[in-house]
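Asker: Sequence and computational prediction follow.
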Amino acid sequence: MKAHPKPGAWTFFRQWLKNPLRVAAVAPSSAELAAAMIAELPDDAARVIELGGGTGAITRALLAAGIRDPDLLVLELNEELHAHLQLRFPQVPVLLGDARMLPALAREQGYLAAGPADAIVSGLGLLTMPHPLQRDILAAAFQCLRPGGVFVQFTYGPAAPVADAVARQLSLRVRRGEFVLRNVPPATVYVYTREPAAP
């Protein structure tokens, strides 16, 4: 029996063909990778922001894990993937925009009126980005996180996705999470937190 592709897999691959540097992977994230990302959320996480929603593999897993539709904010830069996400998750706030503008976009949408997020999960291709762009995205993300909140990122490379210099500049701590072999390509999860400010 012929296997059917995952929902959105062709949409995702087509966008990768158009712009392989902007779309970081050739296929949507696997269920195993989504589970590894969710396992890193704080136990009391109720409000989550997703950067780079893609075709919604991690979005779907977050909702299945109990995150309520209005408490999940998804940001996607690619117009076709954004439209796909809006159709697939009509009750979830899905925004079209640049992750560097996250605080302004989240405020404008009203998401931050209920308070900052407990966690941010990211499928952005940080590893291939210039250091200033990494810094701007991480700085914007942490503006939307509560104290003690986590930034969960996956990467396909052998190194941490955020440059050491950027992590130091932003006072970030990093911890390596699970390596997920059952993903195309295999991926590693990293968790970033911000060191508390000195009294």
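Answerer: Yep, it's here. Note that the structure is predicted; figures quoted are calculated from it, not measured.
Asker: For the rest of this, base every contact and every neighbour count on C-alpha atoms.
Answerer: OK.
Asker: Do you have the helices of the chain handy? List them.
Answerer: Assigned by DSSP state H, the chain shows helices spanning 9-18, 31-38, 57-64, 79-88, 102-109, 131-143, 164-169.
Asker: and for the last one, what are the contacting residues?
Answerer: So that's helix 164-169. For helix 164-169, the external contacting residues (CA atoms under 8 Å, 6 or more residues apart in numbering) are 131, 134, 135, 173.
Asker: Including mean neighbour count and distance to residue 195, could the helices of the chain go into CSV?
Answerer: As requested, the helices of the chain are exported to CSV (neighbours: other CA atoms under 10 Å; distance: least, CA to CA, whole Å):
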stretch, mean neighbour count, distance to residue 195
helix 9-18, 16, 35
helix 31-38, 19, 21
helix 57-64, 19, 26
helix 79-88, 18, 33
helix 102-109, 16, 20
helix 131-143, 18, 11
helix 164-169, 14, 10
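Asker: what about versus this one:
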Amino acid sequence: MNRSAPTALAHTWTFFRQWLKNPLGMAAISPSSRQLARQMMSELPRGARRVVELGGGTGVFTRALLDSGIAPADLLVLELNEELHQHLQRHFPNVQVACADARDLAEVASARGFGPDAPVDAVVSGLGLLSMPKATQQAILTAAFDCLQPQGRFVQFTYGPANPVAREVLEALDLNARRGSFTWWNVPPATVYVYSRRVSRAITPRSMR
């Protein structure tokens, strides 16, 4: 018998229950697939040691990050949904998990030792950026890149082939976007995108209406 099956079923049911409560606030009706998690991990910078995860959900990416060699103490996970936050705390007791809005990442990270004096190598995001207003996208990406080292990466997945971050936001923050891999084996199918600074300098964003 596959011992991971009951755990996977529990994760799926937890996620689906939250979707039933707030379908517009959840990006999908089921957790991300293991294949998508592997594709996200493949986009981490070589030698990545410190990582922030946005939108931890049921912990599919959290588990993949730990399995890829990220130490629990070097991983900070943000999850705004209180029930999913508690789920993550139960399943990953050695990981720093915060119930917080991704727009507040800079403050949360600084309070937990992931601030500008100790920048991270990557931010891995499971947030539904595609459905967010441009101003919200910009606020989240600004906070993320404030925590990233100059050559750090923001790794995001989206449903379908389109870039989830608006062109105006990329221009305002002077970011490059690269389309990564695509997987049909996710519900719904998903594409990985990687964002990085065009030049190694701090972001000074122009206002976004």
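Answerer: Looks like it came in fine. Just so it is clear, the structure is predicted and the values come from calculations on it, not from any experiment.
Asker: Can you tell me which residue sits nearest the middle of structure 1?
Answerer: Most central in structure 1 under CA atoms, centre = their mean is residue 122, positioned 1.6 Å from the mean C-alpha point.
Asker: among the helices of structure 1, which is nearest residue 187 of structure 1?
Answerer: Nearest to residue 187 of structure 1 among the helices of structure 1 is helix 31-38; the distance by CA to CA comes to 7.4 Å.
Asker: in the superposed pair, what's the mean gap between that closest one and structure 2?
Answerer: On superposition with structure 2, the mean distance recorded for helix 31-38 of structure 1 (mean CA distance after the TM-score superposition for structure 1) is 0.3 Å.
Asker: I'd like to know which elements that helix is packed against.
Answerer: If contacts are counted by 3 or more CA pairs under 8 Å, 6 or more residues apart in numbering; DSSP states H and E, helix 31-38 of structure 1 sits against helix 57-64, strand 145-155, strand 172-180, strand 187-194.
Asker: could the ones you listed be laid out in JSON lines, adding distance to residue 98 of structure 1?
Answerer: Below are the helices and strands packed on helix 31-38 of structure 1 laid out as JSON lines (distance: least, CA to CA, whole Å):
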{"stretch": "helix 57-64", "distance to residue 98 of structure 1": "18"}
{"stretch": "strand 145-155", "distance to residue 98 of structure 1": "17"}
{"stretch": "strand 172-180", "distance to residue 98 of structure 1": "22"}
{"stretch": "strand 187-194", "distance to residue 98 of structure 1": "20"}
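Asker: ok, the residue of structure 2 positioned farthest from its centre to residue 34 of structure 2 distance?
Answerer: In terms of distance from the mean C-alpha position of structure 2, residue 1 ranks first, at 31.9 Å (CA atoms, centre = their mean). According to CA to CA, to the nearest Å, residue 1 of structure 2 and residue 34 of structure 2 sit 19 Å apart.
Asker: Repeat that for residue 185 of structure 2.
Answerer: In terms of CA to CA, residue 185 of structure 2 sits 9 Å off from residue 34 of structure 2.
Asker: Give the aligned equivalent of residue 54 of structure 2 in structure 1.
Answerer: Aligned by TM-score structural alignment, residue 54 of structure 2 pairs with residue 51 of structure 1.
Asker: Oops, could you answer that again for residue 125 of structure 2 instead?
Answerer: In structure 1, residue 125 of structure 2 lands on residue 122 (TM-score structural alignment).
Asker: re the thing from before, enumerate every residue touching the match of residue 54 of structure 2.
Answerer: Each residue near residue 51 of structure 1 by CA under 8 Å, 6+ apart is listed here: 74, 75, 76, 99, 120, 121, 122, 123, 124.
Asker: Tell me the one of those residues nearest residue 194 of structure 1?
Answerer: Checking these against residue 194 of structure 1 by CA to CA gives residue 120 as the nearest, at 12.7 Å.
Asker: Was I right to think that closest one contacts residue 143?
Answerer: No: if you go by CA atoms under 8 Å, residue 120 of structure 1 and residue 143 don't touch, sitting 11.0 Å apart.
Asker: Give the residues shared as contacts by those two.
Answerer: What both residue 120 of structure 1 and residue 143 touch, as defined by CA under 8 Å, 6+ apart, is an empty set.
Asker: need the contact list for residue 103 of structure 2.
Answerer: Listed by CA under 8 Å, 6+ apart, the contact partners of residue 103 of structure 2 are 136, 139, 140, 143.
Asker: Just tell me what the second one corresponds to in structure 1.
Answerer: For residue 139 of structure 2, the aligned residue in structure 1 is residue 136 (criterion: TM-score structural alignment).
Asker: Then residue 78 of structure 2?
Answerer: Using TM-score structural alignment, residue 78 of structure 2 pairs with residue 75 in structure 1.
Asker: ok, now how distant is residue 66 of structure 2 from residue 173 of structure 2?
Answerer: Separation of residue 66 of structure 2 from residue 173 of structure 2 (CA to CA): 30 Å.
Asker: no no, residue 76 of structure 2
Answerer: With the distance defined as CA to CA, residue 76 of structure 2 ends up 23 Å from residue 173 of structure 2.
Asker: Could you count how many residues lie near the nearest residue to residue 124 of structure 1 once chain neighbours are set aside?
Answerer: Distances taken as CA to CA, 6 or more residues apart in numbering place residue 52 nearest to residue 124 of structure 1, at 5.5 Å, with adjacent residues excluded. By the criterion of other CA atoms under 10 Å, residue 52 of structure 1 has 27 neighbours.
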